[in-house]
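J.: Pasting the sequence and the predicted coordinates here, then a few questions.
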Amino acid sequence: MKEQQINTDINDSSIDLPILRAYHPLRKLKQKDFQNLYNDVPLQYFIKGRYLNSLIPTDTYFLFFHSIDDLRKYYNHYKEDKMNQTINSLNVNLTPISTHDFVEEFRFSYPQFLPDLQDLPLSIATINKRLSIVENQDLSQSLSRLLKNRQNAMYRYKHNGKKKLLGIAMKLKEDQSPNIKITQGTTPIDRSCCVVFKNVPANIAIRKIEDFFWDLSWFPDQERRIRPIFTSKNSNLTSYILVFADQKSASVCVNRGNNQHLFYNPVLPIVESELL
């Protein structure tokens, strides 16, 4: 199935979004890994697919371009030579993604409790721009239901930042606007400044995590900088998203915390940490 997708004609009129879907067996690739395939065409942004609750990476990535023309140039370069089709000596499969498929996979792109991601309104605007050209009521309803489900999840969220995040989720559902960050008046968070921080005992106070990384630059809004995403009923371990003010701090957090005992305490679990 994937091989058939790879042979898609890039000039086909069915190519309706400036997005490529990438498959690669390594689950911790970064935007620069894909950018290095062809530096002449800049990527607008990049999303690593993740399962909804566990935040475990899938083998899928989404590459966003400024235009479909840019996508064509990048994709044609990729197809020209097998040398352009590997990352870390392993094959990468790139395919254009349809509006329908991207809406279907939206849940893997945007975890719950992160309605304030900077690229979320941009992705919604990309979909709606296409739907304004080719009306598709089913897809419009699917997108609306997804945003509604995210909004409903916020009602159940137990977190100090719930009120702000719920307000953003509601506004996003109402407007589906790329300018939501302006109308909402809440600074969005940058995906590249977010860290997935897993295997934390559920009874550990959030402030202890913040205190441990006291020397890093945290996101200014204290209520939105540490968010519990999922707690396993079997292990009672929680996965968090930590939000920093800059990419450097996020990277230091990953390097300092990954595969180490929490707080360097040997009686506590070994933490997994990686960039969102």
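T.: Received it, and whenever you're ready, just let me know what you need.

J.: C-alpha from now on. contacts and neighbour counts both.
T.: OK.

J.: so where do the helices sit in the stretch 101-250 of the chain?
T.: Ranges of helices in the stretch 101-250 of the chain, per DSSP state H, counting those that start in this stretch, are 106-109, 120-133, 137-155, 162-175, 180-184, 206-212, 247-257.

J.: Can you say which of these is nearest to Q31?
T.: Checking the helices of the stretch 101-250 of the chain against Q31 by Cα to Cα gives helix 247-257 as the closest, at 12.9 Å.

J.: And the closest one, what does it pack against?
T.: strand 194-201, strand 270-275 (3 or more Cα pairs under 8 Å, 6 or more residues apart in numbering; DSSP states H and E).

J.: so can I have a markdown table of the helices of the stretch 101-250 of the chain showing mean neighbour count and distance to V196?
T.: Formatted as a markdown table, the helices of the stretch 101-250 of the chain follow (neighbours: other Cα atoms under 10 Å; distance: least, Cα to Cα, whole Å):
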| stretch | mean neighbour count | distance to V196 |
| --- | --- | --- |
| helix 106-109 | 19 | 14 |
| helix 120-133 | 17 | 18 |
| helix 137-155 | 16 | 19 |
| helix 162-175 | 19 | 18 |
| helix 180-184 | 16 | 23 |
| helix 206-212 | 13 | 13 |
| helix 247-257 | 18 | 9 |
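
J.: of those helices, which approaches D70 most closely?
T.: Among those, helix 120-133 sits nearest to D70 (Cα to Cα), with 14.8 Å.

J.: so what secondary structure elements neighbour that closest one?
T.: Secondary elements touching helix 120-133 (3+ Cα pairs under 8 Å, 6+ apart): helix 99-104.

J.: The helix it packs on packs against which elements?
T.: Checking 3+ Cα pairs under 8 Å, 6+ apart, helix 99-104 ends up next to helix 120-133, helix 137-155.

J.: Please name whichever of these is nearest to K79.
T.: Nearest to K79, of the helices and strands packed on helix 99-104 and by Cα to Cα, is helix 120-133 at 24.9 Å.

J.: quick one: that closest one to helix 137-155, angle?
T.: 160 degrees (axes from the mean of the first three to the mean of the last three Cα atoms, to 10 degrees).

J.: Leaving out sequence neighbours, find the closest residue to L147.
T.: Spatial nearest neighbour of L147, excluding adjacent residues (Cα to Cα, 6 or more residues apart in numbering): K173 at 5.6 Å.

J.: export the helices of the stretch 101-250 of the chain to a markdown table and tack on distance to F230?
T.: Shown next, in a markdown table, are the helices of the stretch 101-250 of the chain (distance: least, Cα to Cα, whole Å):
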| stretch | distance to F230 |
| --- | --- |
| helix 106-109 | 15 |
| helix 120-133 | 21 |
| helix 137-155 | 12 |
| helix 162-175 | 15 |
| helix 180-184 | 26 |
| helix 206-212 | 14 |
| helix 247-257 | 19 |
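
J.: Ok, which of the ones you listed comes nearest H100?
T.: Closest among the helices of the stretch 101-250 of the chain, using Cα to Cα: helix 137-155, at 6.5 Å.

J.: okay, now the one to match up with it:
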Amino acid sequence: PAAGTVFAATGRRRGRVALLQGCAQQVLAPRINQAAINVLTRHGVEVVLVRDEQCCGALTHHMGQDGDALARARANITVWQREADQNGLDAILVTTSGCGTVVKDYGYLLREDKAFAEPAQRISALAKDITEYLGTLELAPSTQKGDVTVAYHSACSLQHGQKITQLPKELLSKNGFVVKDVPESHLCCGSAGTYNILQPDIASRLRDRKVANIALVKPDMIAAGNIGCMVQIAGGTSVPVVHTIELLDWATGGPRPGLN
């Protein structure tokens, strides 16, 4: 979907949100944001992809290139603030937890910038992981019969960065999936932004340990809330790795994920 596109809510409109378009995810798995748009519009939420949005700055921030990261943050705050003022936004939703952690930190990162400190705080307050927002909606009755076992991988940026641990699992189990915790779930899978590229040996050892732990719960599918983790884990297993939102889309009337 192109930037600037608005996806109308089905039925009575209950909310209006912006969806972060992302960078790596747009290329690697555009199906993730498509699933998010499907779930949101199906439940009465209008979705906008804001024009002139940039990379959130997470990757350059990880690498210590703060000037670049903060320039991107300011650019995003400017276009999101304009959208909120002109058309209204209940939230800025993020389907990649590595990005969400940084957008939620804009207020802190720009706290000493006179022009941007206050707008940055406002944008960070609007930023939510997709599961946080879905947790406030009454979802359509699930079509799942409880015969799909899902190993839930808790991305570091979600569980440690944003302190979101139970909610994704609750959403999945409420919607008919058998959700299994992964042993040593606090450990990183080795993706960690650019870490898997800069430190491939250690990253591969972490991945192998994560995949071995996942195998212990014998899942039909593996779910995670971050594209980096998904790609990293998929490199070590033949079990389909899908985004939490793809499973929630399937449960509420969308296509079965993990077949492509």
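T.: Structure's in. What do you need? As the structure is a prediction and not an experimental result, all values here were calculated from the model.

J.: Any idea what the TM-score comes out to?
T.: Scored against TM-score structural alignment, normalised by the length of the second structure, the superposed chains reach a TM-score of 0.31; 153 aligned residues with a Cα RMSD of 6.8 Å.

J.: Thought G107 was touching E118 of the second structure, still the case?
T.: Yes - at 7.5 Å, E118 of the second structure counts as touching G107 under the criterion of Cα atoms under 8 Å.

J.: Could you work out the end-to-end span of stretch 39-47 of the second structure for me?
T.: Start and end residues of stretch 39-47 of the second structure are separated by 10 Å (Cα to Cα, to the nearest Å).

J.: my bad, should have said stretch 34-46 of the first structure
T.: Using Cα to Cα, the distance between the terminal residues of stretch 34-46 of the first structure is 9 Å.

J.: that older thread, could you pull up the contacting residues of the residue nearest to L147 of the first structure?
T.: Residues near K173 of the first structure by Cα atoms under 8 Å, 6 or more residues apart in numbering: S144, L147, K148, Q151.

J.: Now with 7 Å, please.
T.: S144, L147, K148 (Cα atoms under 7 Å, 6 or more residues apart in numbering).

J.: now it: how far from S140 of the first structure?
T.: 12 Å.

J.: just H77 of the first structure next, same as before
T.: Counting by Cα to Cα, the gap from H77 of the first structure to S140 of the first structure is 33 Å.

J.: Could you do K32 of the first structure as well?
T.: 33 Å.

J.: can I assume V17 of the second structure sits in a strand?
T.: Yes - membership of V17 of the second structure in a strand is supported by DSSP: H, G, I helix; E, B strand; the rest coil.

J.: okay but it is in contact with V47, surely?
T.: Yes - here V17 of the second structure reaches V47: they are 5.1 Å apart, a contact under Cα atoms under 7 Å.

J.: about what we covered before: E118 and G107 of the second structure - which one has more neighbours?
T.: Ranked by neighbour count (other Cα atoms under 10 Å), E118 of the second structure and G107 place G107 first, with 22 against 14.

J.: And the helix or strand containing the more buried one, what does it pack against?
T.: Per DSSP states H and E, G107 of the second structure falls inside helix 106-109. In this structure, helix 106-109 of the second structure makes packing contacts with helix 117-126, judged by 3 or more Cα pairs under 7 Å, 6 or more residues apart in numbering; DSSP states H and E.

J.: Next SSE downstream of the helix it packs on?
T.: strand 127-129.

J.: ok, now how distant is the residue nearest to S144 of the first structure when sequence neighbours are not counted from M154 of the first structure?
T.: Nearest non-adjacent residue to S144 of the first structure, counting by Cα to Cα, 6+ apart: K173, 7.0 Å away. Distance from K173 of the first structure to M154 of the first structure, counting by Cα to Cα: 12 Å.

J.: before we move on, what about S140 of the first structure?
T.: 22 Å.

J.: just L63 of the first structure next, same as before
T.: 28 Å.

J.: you'd agree A151 of the second structure is in a helix?
T.: No - read with three-state DSSP, A151 of the second structure is strand and lies in no helix.

J.: Distance check, it against E170 of the second structure.
T.: If you go by Cα to Cα, the gap between A151 of the second structure and E170 of the second structure works out to 13 Å.

J.: Could you do L109 of the second structure as well?
T.: 32 Å.

J.: With neighbour numbers in mind, choose between those two.
T.: More crowded of L109 of the second structure and E170, by other Cα under 10 Å: L109, with 19 against 14.

J.: Could you find the closest non-adjacent residue to the more buried one?
T.: L70 (7.6 Å).

J.: next one: L237 of the first structure
T.: Here the residue nearest L237 of the first structure, using Cα to Cα, 6+ apart, is P201, at 4.5 Å.

J.: ok, that neighbour touching Y240?
T.: No - with contact defined as Cα under 7 Å, P201 of the first structure and Y240 do not form a contacting pair (10.8 Å).

J.: So those two - more neighbours on which side?
T.: Y240 (22 against 17).

J.: From Q31 of the first structure, how far out is the more buried one?
T.: Counting by Cα to Cα, the gap from Y240 of the first structure to Q31 of the first structure is 22 Å.

J.: How about I68 of the first structure?
T.: Taking Cα to Cα, one finds I68 of the first structure at 19 Å from Q31 of the first structure.

J.: which residues of the second structure fall in helices?
T.: 24-28, 31-42, 58-62, 66-87, 97-103, 106-109, 117-126, 130-134, 156, 167-174, 195-198, 200-215, 227-234, 244-251 (DSSP state H).

J.: so how far is I206 of the first structure from the residue nearest to G167 of the first structure when sequence neighbours are not counted?
T.: Spatial nearest neighbour of G167 of the first structure, chain neighbours left out: Q184 (8.0 Å); criterion: Cα to Cα, 6+ apart. Plainly put, Q184 of the first structure is 26 Å away from I206 of the first structure if you go by Cα to Cα.

J.: Could you do I229 of the first structure as well?
T.: 13 Å.

J.: Give me the number of neighbouring residues for Q4 of the first structure.
T.: 8.

J.: Reduced to three states, what does it come out as?
T.: Classified using three-state DSSP, Q4 of the first structure is helix.

J.: For it, which residues are in contact?
T.: Q4 of the first structure neighbours (Cα under 7 Å, 6+ apart): none.

J.: and it, how far is that from Y23 of the first structure?
T.: Taking Cα to Cα, one finds Q4 of the first structure at 14 Å from Y23 of the first structure.

J.: just F46 of the first structure next, same as before
T.: 13 Å.

J.: who's more crowded, those two?
T.: Ranked by neighbour count (other Cα under 10 Å), F46 of the first structure and Y23 place F46 first, with 22 against 18.
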